[in-house]
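Student: Need coordinates for the below:
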Amino acid sequence: MEYSFGFVGVGTMNAAIVRGIATLPAPPKSLDNQAVVDASDVVFVGVLPRLGEEVLRALRFSERHTVRACCAPVPPASVVRAIPLPPVAKQRGACVMTPRHAPVAALFSKLGTVVEVDSEEEMRKMIGITCLMGQLYAQQLAAQSWLQEQGVDAGAAARWVGAVYHTVSYDSATPGPDTFASLVEEQTPGGLNEQVLREMREAGASLALRDSLDDPLGHAAQGRLHGEGRTGRLVVVSEATPQRQTWPAPGFSLSAVPPTPHDTCDEVSVILIGLR
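Tutor: Predicted coordinates:
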């Protein structure tokens, strides 16, 4: 069974996905918005709500088309929710999604690691881990700054810190349930790695990290996350959504799911899935 994927509205998130797909060994051809419509029976529009009418009025639809405009949160039975991280642009990304959906998982598996969970509750908890990027970069910056304070050239310090973090993460890239615990226990008693680990624990670093995840979890439970950067959700609609209305000319229909008061994401990206 062959699926076609189309994108209308290419913000930060969709742009990263498209770049990742476009640089695959056998990338699909790219289309403009009208070409996406012409090649599809069902079109999902993923642009900011304020741009929806402008985008749709510029497109030509026929009687065979069904148009669905979506904004998260949407009832779980109607959507596959996925949170891909920007390195999907280089096929090195990570994506968590719910519920399990073979075509969507197959797409993102080409762009990195896919983790599928069975419920919205699990999804909310998984999203919080994406908030650890900033603290990881801050830790690397602290290590680079320490090297520079010891007289090491800034460029060499940055390259070495980046290389070390990349190297030591190799063993944990495809973990099982006990991988992280085993790697921690491998540190030689009395060695320098064990000493740094012990001192960081005594300083409360591990507890602080665990506590810091409680705040994103609370926000995710309300359908929102916030931070210094842009936030976004990917919503992949694969079934009919519950609301339907005519838009704006006869001959095709729009299934609209309005945002809720808690929906504060900067952009909503939607992938169209067409069955061929």
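Student: C-alpha from now on. contacts and neighbour counts both.
Tutor: OK.
Student: What are the contacting residues of the biggest strand by length in the chain?
Tutor: Taking DSSP state E as the criterion, the chain has its longest strand at strand 267-275. Applying Cα atoms under 8 Å, 6 or more residues apart in numbering, the contact partners of strand 267-275 are 1-11, 13-14, 40-48, 70-72, 231-238.
Student: The same query, at a cut-off of 7 Å, please.
Tutor: 2-7, 9, 13-14, 40, 42-48, 71, 232-236, 238 (Cα atoms under 7 Å, 6 or more residues apart in numbering).
Student: can you check stretch 135-149 too?
Tutor: By Cα under 7 Å, 6+ apart, stretch 135-149 touches 154, 157-158, 161.
Student: Now list the buried members of those residues.
Tutor: Buried subset of the contacts of stretch 135-149 (neighbour count, 16 or more other Cα atoms under 10 Å): 157-158, 161.
Student: Among those residues, name the ones in helices.
Tutor: Counting by DSSP state H, the buried ones among the contacts of stretch 135-149 place 157-158, 161 in helices.
Student: Also this sequence, please, to line up against the first:
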Amino acid sequence: MKLGFVGTGAITESVVRGLVKAGNDLEGIAVSPRNADVAARLAALHQLIRVARDNQSVVDSSDIVFLAVRPQVANDIVAGLEFHPGQRVVSFVAGLQLEELAEWTRGIPRLCRAIPVPLVADLHGVTAIFPGDSVVTDLAPLT
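Tutor: Below you'll find the model as predicted:
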């Protein structure tokens, strides 16, 4: 499975660190170049992690796309992306309703929301996921 992260802030860093620690069976993790420092730190963690050229490259190379952008820029970023049938999109965006996200993604991907906490970097804490999606919940540290 290939994962991608649009947005490279503290939550993305925590989740990716947790994914690496958990040893999930992944083919790759693409991170957006938005925050160059965080992206470089993540790429240095593991050979499966790469910094993508742009957000569309993250989407194009991922089975599951995690949206980790600020609410005030989410519409501009997400509406400009082309998602693919069969993809899953997991939103970490605070306050973003799934109905809005479905509009922005033109109803193409399967959607859910998740609320990870920074402790997931060390495989601690609980992540709320709605609606439940077994593929997403099977990814430690999101269990």
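Student: and of the buried ones among the contacts of stretch 135-149 of structure 1, the nearest to residue 110 of structure 1?
Tutor: The nearest member of these to residue 110 of structure 1, counting by Cα to Cα, is residue 161 at 28.4 Å.
Student: tell me the contacts of that closest one?
Tutor: By Cα under 7 Å, 6+ apart, the neighbours of residue 161 of structure 1 are 140, 143-144.
Student: What of residue 19 of structure 1?
Tutor: Neighbours of residue 19 of structure 1 in contact, by Cα under 7 Å, 6+ apart: residue 89.
Student: Could you look up the SS state of it?
Tutor: helix (DSSP: H, G, I helix; E, B strand; the rest coil).
Student: Just tell me what it corresponds to in structure 2.
Tutor: For residue 19 of structure 1, the aligned position in structure 2 is residue 17, judged by TM-score structural alignment.
Student: and what of residue 197 of structure 1?
Tutor: So, by TM-score structural alignment, residue 197 of structure 1 is left unmatched.
Student: ok, how many other residues are close to residue 197 of structure 1?
Tutor: 15 (other Cα atoms under 10 Å).
Student: And it, how far from residue 39 of structure 1?
Tutor: Residue 197 of structure 1 is 56 Å from residue 39 of structure 1, where distance means Cα to Cα, to the nearest Å.
Student: Contacts for the stretch of helix or strand residue 38 of structure 2 belongs to next, please.
Tutor: Under the criterion DSSP states H and E, the helix or strand holding residue 38 of structure 2 is helix 36-45. Helix 36-45 of structure 2 is touched from outside by 8-9, 13, 31, 33, 49-51, with contacts defined as Cα under 7 Å, 6+ apart.
Student: okay, and that helix goes to which residues in structure 1?
Tutor: Alignment of helix 36-45 of structure 2 against structure 1: no match, by TM-score structural alignment.
Student: Can you tell me the closest non-neighbouring residue to residue 56 of structure 2?
Tutor: Once flanking residues are discounted, residue 56 of structure 2 sits nearest to residue 81: 5.9 Å by Cα to Cα, 6 or more residues apart in numbering.
Student: Does that neighbour touch residue 58 like I think?
Tutor: No: look at residue 81 of structure 2 against residue 58 with Cα atoms under 7 Å: they stay out of range, at 9.8 Å.
Student: quick one: which of those two has more around it?
Tutor: Shown here are residue 81 of structure 2 and residue 58; by other Cα under 10 Å, residue 58 has more neighbours (27 against 16).
Student: residue closest to the middle of structure 2?
Tutor: Among the residues of structure 2, the one closest to the centroid is residue 66, at 1.8 Å (Cα atoms, centre = their mean).
Student: re the thing from before, of the contacts of stretch 135-149 of structure 1, closest to residue 133 of structure 1?
Tutor: residue 161 (15.6 Å).
Student: any idea how far that closest one lies from residue 155 of structure 1?
Tutor: For residue 161 of structure 1, the distance to residue 155 of structure 1 - Cα to Cα - is 10 Å.
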